[in-house]
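1. Fold the following.
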Amino acid sequence: MSISSVKTGLIAAASLALAACGGTANVMVEQQFPNVVFEPRDIRAAIIFDDAFRTYKATPVEDVSIDIGTAQVDLWSKAFRGLFNEVTTHQDRTQVPEGTELVITPSVLEVQLSTPSDSYLNVYEVWIKFNLDIETADGEAIDSWFMPAYGKTPDSFMTSRTEAIEEAAIVALRDAGAKLILDFYRIPSVYSWMEQEQKL
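-> Reported below is the predicted structural model:
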């Protein structure tokens, strides 16, 4: 038997083992993300993390729950501090301080999960669909920005179904942070606002 055949057999066995774990998986994503190394703009922003966002728990399929609330607050807080030189975070809009220029409220629209039994691949995949409501301090809407994020496990065996789903969710959150940093100032309406406010 060739080495490649053995490797293929092991991968298939690992995939079947994960898929066969069954049962309910309650996944708590406990991840602290690194600070973002980026050149922030001279903008004072308030970020609204409401209770629904802070405690968000998805149920993408009947037997799986994924709690990403704490992890996503950590991720977004650090990512926004890479974009703006002054950032405050609040639970609702009434707490926004004077002098704030932008108010951003992120929310989760949907979380989707694909398992090896769904795709016949040796990976778990997680999609998170975010939306960012971007406004001026006066409440004037600038944009409502849809931002999907994607993560998957490496093509290798993981010790449990729960661990595999958590890893895929962490990768999806990292993808969200990277997209925010790279794409936020490319949003046409945000660019127009910055031009109007002489922030370019």
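
2. contacts and neighbour counts: CA atoms only from here.
-> OK.

3. which other helices and strands contact the helix or strand where residue 44 lies?
-> Taking DSSP states H and E as the definition, one finds residue 44 inside strand 41-48. Helices and strands touching strand 41-48, by 3 or more CA pairs under 8 Å, 6 or more residues apart in numbering; DSSP states H and E, are strand 84-90, strand 102-114.

4. quick one: the helices in this protein?
-> For the chain, the helices defined by DSSP state H occupy 3-20, 51-54, 69-83, 116-119, 161-183, 188-196.

5. where's the second one relative to the chain centroid, distance-wise?
-> The gap between the average C-alpha position of helix 51-54 and the chain average comes to 14 Å, counting by CA atoms, centre = their mean, to the nearest Å.

6. Excluding its own residues, what touches it? List them.
-> The contact list for helix 51-54 (CA atoms under 8 Å, 6 or more residues apart in numbering) reads 69-70, 72-73, 91, 106-108.

7. now swap in stretch 71-78 and tell me
-> By CA under 8 Å, 6+ apart, stretch 71-78 touches 29-36, 47, 49, 53-54, 89, 173-174, 177.

8. If we use 7 Å, what do you get?
-> Stretch 71-78 has contacts (CA atoms under 7 Å, 6 or more residues apart in numbering) with 29-33, 35-36, 54, 173, 177.

9. Of these - the most surrounded one?
-> Of all the contacts of stretch 71-78, the highest neighbour tally under other CA atoms under 10 Å goes to residue 173, namely 25 neighbours.

10. Next one: it from residue 148, what distance?
-> 10 Å (CA to CA, to the nearest Å).

11. Let's compare: structure for the following, please.
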Amino acid sequence: MVERLLDSTTLGRRAKSALALLCLMSLAACSSREVIVEGSFPTPVVDPLPVSVGVLFTKEFREHELVDDATGRGEASWRVSTGLAQVNFWSTLLPAFFQNVVFIENYEDLNTYDVDAVLIPEVTDVQYAIPLYTNVKVYEIWMRYQLSLVEPGQLKDEENQVIVTENAQAFTQWPLTAYGKTPTAFLQSDTDAVNEAAVMALRDAGANFITSFGRVPGVVAWVQKSQEAQ
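-> Below you'll find the model as predicted:
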């Protein structure tokens, strides 16, 4: 009787150990990856347009991140923060593209600086693909933006002396797409590969912005009007 009791106790301990091992394996299988995108963004060599532009980075833009929770065994949850890199990238590109750029931080800036329009970039979509999903040893990221040019007065809430963007009517809006990829062969980890793909996507966004800006409806007329007003 005692012997059988001891056997049952030992079996229970083994079951608990096996359960604990399974839990650890499950946690390892559904691990988490976090990437704060960072990289270098060379200043483009272009002839700047002769206009004065304010640039407004909204809170959502500054803090933008992609969050993808694992849904199956063997997958990882991803959190890819692009906000800081977005700000660094566009802060490098735009002052080279426009003759004068003012970064709008608050309501007082709208009253202090005389700009022809305010540019507001918005990230509307980010998608990614990694080898686990595609079975191809390439890491890829797609980004989609909505860019708006708004007259400064459209952003002013004079009663409360704050900037408002919700009901601002842009005089022109256009989408911008970007794509970046990085083969795993050149990188040591998944997170490094995703970071590099994101950096390549941002650089692609810059190239697309430069080559397509002059074809945006309303832009040519706006530039001409701004020049005549000077």
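
12. coming back round to it: and the helices of the first structure: which comes nearest residue 41 of the first structure?
-> The minimum distance between residue 41 of the first structure and these falls on helix 69-83, with 6.0 Å, by CA to CA.

13. So which bit of the second structure is the closest one matched to?
-> Under TM-score structural alignment, the alignment places helix 69-83 of the first structure onto residues 83-97 of the second structure.

14. Distance from the matching stretch to the middle of the chain?
-> For stretch 83-97 of the second structure, the distance to the chain centre is 12 Å (CA atoms, centre = their mean).

15. can you pull the buried residues of it?
-> Residues 83-86, 89-97 are the ones in stretch 83-97 of the second structure that count as buried (16 or more other CA atoms under 10 Å).

16. And for stretch 212-227 of the second structure?
-> By neighbour count on 16+ other CA under 10 Å, the buried set for stretch 212-227 of the second structure is 219, 222-223, 226.

17. mind checking the end-to-end distance for that stretch?
-> 20 Å.

18. Stretch 133-141 of the first structure now?
-> End-to-end distance for stretch 133-141 of the first structure: 8 Å, by CA to CA.

19. Who's the closest spatial neighbour of residue 167 of the first structure, skipping the chain neighbours?
-> Among residues not flanking residue 167 of the first structure along the chain, residue 153 sits closest, at 6.1 Å (CA to CA, 6 or more residues apart in numbering).

20. Residue 126 of the second structure too?
-> residue 143 is the one closest to residue 126 of the second structure (CA to CA, 6+ apart), at 4.6 Å.

21. again with residue 108 of the first structure
-> That would be residue 130: by CA to CA, 6+ apart, it lies 4.6 Å from residue 108 of the first structure.

22. aligned partner of the one you found in the second structure?
-> Using TM-score structural alignment, residue 130 of the first structure sits opposite residue 145 in the second structure.

23. For burial, what's the neighbour tally of residue 4 of the first structure?
-> 9.

24. just the one 5 residues further on next, same as before
-> Residues near residue 9 of the first structure, counting by other CA under 10 Å, number 12.

25. The match of helix 69-83 of the first structure vs the first structure - mean distance after superposition?
-> With mean CA distance after the TM-score superposition for the first structure, stretch 83-97 of the second structure departs from the first structure by a mean of 1.1 Å once superposed.

26. Next, count neighbours for residue 180 of the second structure.
-> 21.

27. How about it: what's its closest non-neighbour residue?
-> Spatial nearest neighbour of residue 180 of the second structure, chain neighbours left out: residue 201 (3.9 Å); criterion: CA to CA, 6+ apart.

28. Show the contacting residues for the one you found.
-> Counted by CA under 7 Å, 6+ apart, residue 201 of the second structure has contacts 141-142, 178-180.

29. okay, those residues in a markdown table with distance to residue 130 of the second structure next?
-> Below are the contacts of residue 201 of the second structure laid out as a markdown table (distance: CA to CA, whole Å):
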| residue | distance to residue 130 of the second structure |
| --- | --- |
| 141 | 9 |
| 142 | 12 |
| 178 | 17 |
| 179 | 14 |
| 180 | 12 |
